[in-house]
Structure formats: structure tokens, C-alpha cells
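Novice: following is a predicted model, sequence given first.
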Amino acid sequence: MWLRWISLSSAALLLQACALPTTTETIPLPFQALGNEPGWSVVISPDHQATITLDYGEQQLDLLLPPAQVTYAGTHYRAEYQDQPFALDIIFNTCSDTMSDTSYPYETRLEILGKQYQGCGRPAP
């Protein structure tokens, strides 16, 4: 009987330790996501307007972002752009730019116009 009580108590403690946090961090605005090969960036203004630059500046797109989905892992935007999925994930994980060896406080992933990009992020300068 005693062992059963210990195992149930231990299980309850483990479940509490594995529970997702109830508080979430939000990204600072304005915010900049950027990456290499090919060069790209997204700048999010305080009014949630995104300026997206792709292919080393050859394409520039503007998109009003929907409300963000904030989770324990980061901030996520989902929408459609030109009838295709748009996704921007800003993940609370440090990131290193492999070309400049610069360290950033966020990891970023962008999906737009059928292409996927990975990079880093920071409060916009």
C-alpha cells in the first residue's frame, strides 16, 4: 500500500513538472527576422504590418499580419498570401548566423509563396 501511494504521488509530481507553462512571452515590436542563402528578412511594425524582403531584395511584399498565436515555444503567425500558406514562427531559442557568427535571441522560420526559409530574429534596430 505504501509503495502504491509513493508511485501515485511521484506520477502527480511528474505530470506537474511536464505541464506547459501558463504564461507566455511576447516578441518586442518592431521585430526583425532575417536569414541567408538566399538573403531574406521580415520587419514587423508595432501595428503588425510585415515588410517581407526575399531573394536578396529582388522581391518586396507587404502583409498585414493576423493576431499572433503565442505559445510556450514562441510567437506564430498564420495567414494566406496570394492564395498560398504564409507562416512565420518566432521561437524563443538563441540562434547564430552562420555567415557573420552573430548571435540572436530568437530562431525564425518563414514560409511564403511555396518556399521555406530559416534564420534568426531580434528587436528591429
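Specialist: Perfect, I can see it now.
Novice: could you use CA atoms for every contact and neighbour count after this?
Specialist: Noted.
Novice: now do the contacts for the closest residue to Tyr117 other than its chain neighbours.
Specialist: In space, Tyr117 comes closest to Leu110 once its chain neighbours are excluded; the distance is 5.0 Å by Cα to Cα, 6 or more residues apart in numbering. With contacts defined as Cα atoms under 8 Å, 6 or more residues apart in numbering, the neighbours of Leu110 are Phe86, Ala87, Leu88, Asp89, Gln116, Tyr117, Gln118.
Novice: give me the distance between Leu110 and Ala68.
Specialist: Distance, Leu110 to Ala68, by Cα to Cα, to the nearest Å: 14 Å.
Novice: try this one side by side with the last:
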Amino acid sequence: MKFALASLSLLLVACQPSPPPAVAPAAPAPPAAEAPSVKRAPGQENVDPLQVFRAFGTEPFWGVNVEGTRLTYTTPDDQAGVVMEGTRKTLADGVEISGQHDGKPFVLTVGSGTCSDGMSDNTYSLVATFRFGEIDYTGCGEAAKL
């Protein structure tokens, strides 16, 4: 009888599910690089729309976010972007921001005009050109979202 009870106890212990192995918590994923936002800060609702805006184009894809005289130039290969500081010049129907970054001259010109990005049915109220070094880009622009 003692042998039977001991055997039964061993069988019950053997049938118990073993606890799952301890798993180390996964390391948090690094934050994704994001291009700076082109939204107006609170209290900036009445600021000239060409103080905070974006210019962009396709073939090749490019973008420039503008805040005053600071430009952030982005491409699909560099979504974090390159930050540049320029000199602002008011034009009859827009603005030009020019300067130099890492020995390369840049000029962004944005003016009034109807523009299509060529990829969607969207139309924009600004026409943009951007020259960085020896590369010329053309595209559209829009004031920052409120």
C-alpha cells in the first residue's frame, strides 16, 4: 500500500505542467526618426503664412520644412533631414531663403501660383523651387497647418 501511494504521488507530480521558462523582457525599440513637424505653435495662428510652411516635390521626392529662416531638407533616404539656416528675402509674391550648408549653396524660392504634386488630385496655392548644391528641385508648397 505504501508503495502504491508513493507511486501515485510520483505520477501526480510528474503530470503537473512545468512553469514556462523565464523570458527576459524585450528591449524597447529605438524611436523612429521623424522629419520635423510643420505645425504652428500655439499663439502663432496670426503669423504670416510664409513664416512656417513646407515645400515638396516628386521625381525625385524631396521636402523642405521652413520655420522663419530655418530649413529642414528631407528625402526618402534621409527622413530626419538636414537643418540649414539661411537669409530671408521678401519677394513680390513670396519669399526666398538662401544660404550655405557644408560648403553647398542653397536657395528656396516660394511664390503664389496653382501647383499640382503630379501624384494626387491635390492642388496647392504655392509653387516652389529649391536648389541645393548642384541639384535643382521643383514642386509645390503650403502654409503650415494651424
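Specialist: Here it is on my side, so go on. What you see is a predicted model, and the numbers here were worked out from it, not measured in a lab.
Novice: show me what the residue nearest to Tyr117 of the first structure lines up with in the second structure.
Specialist: The pairwise alignment with the second structure assigns Leu110 of the first structure to Phe130, based on TM-score structural alignment.
Novice: next structured bit after the strand ranked longest in the second structure?
Specialist: When every strand of the second structure is counted residue by residue (DSSP state E), the longest turns out to be strand 104-116. Next helix or strand after strand 104-116 of the second structure toward the C-terminus (DSSP states H and E): strand 123-132.
Novice: the next helix or strand after that next one vs the first structure, average offset?
Specialist: Going down the chain from strand 123-132 of the second structure, the next helix or strand is strand 135-143, by DSSP H and E. Comparison of strand 135-143 of the second structure with the first structure after fitting gives an average deviation of 0.4 Å (mean Cα distance after the TM-score superposition for the first structure).
Novice: tell me the buried residues in strand 135-143 of the second structure?
Specialist: By neighbour count on 16 or more other Cα atoms under 10 Å, the buried set for strand 135-143 of the second structure is Tyr137, Thr138, Gly139, Cys140, Gly141, Glu142, Ala143.
Novice: show me what that strand is packed up against.
Specialist: Packing partners of strand 135-143 of the second structure (3 or more Cα pairs under 8 Å, 6 or more residues apart in numbering; DSSP states H and E): strand 52-57, strand 104-116, strand 123-132.
Novice: just so I know, which of the ones you listed lies nearest Leu8 of the second structure?
Specialist: For those, the distance to Leu8 of the second structure is smallest for strand 52-57, at 76.5 Å, taking Cα to Cα.
Novice: equivalent range in the first structure for the closest one?
Specialist: Residue span in the first structure matched to strand 52-57 of the second structure, by TM-score structural alignment: 30-35.
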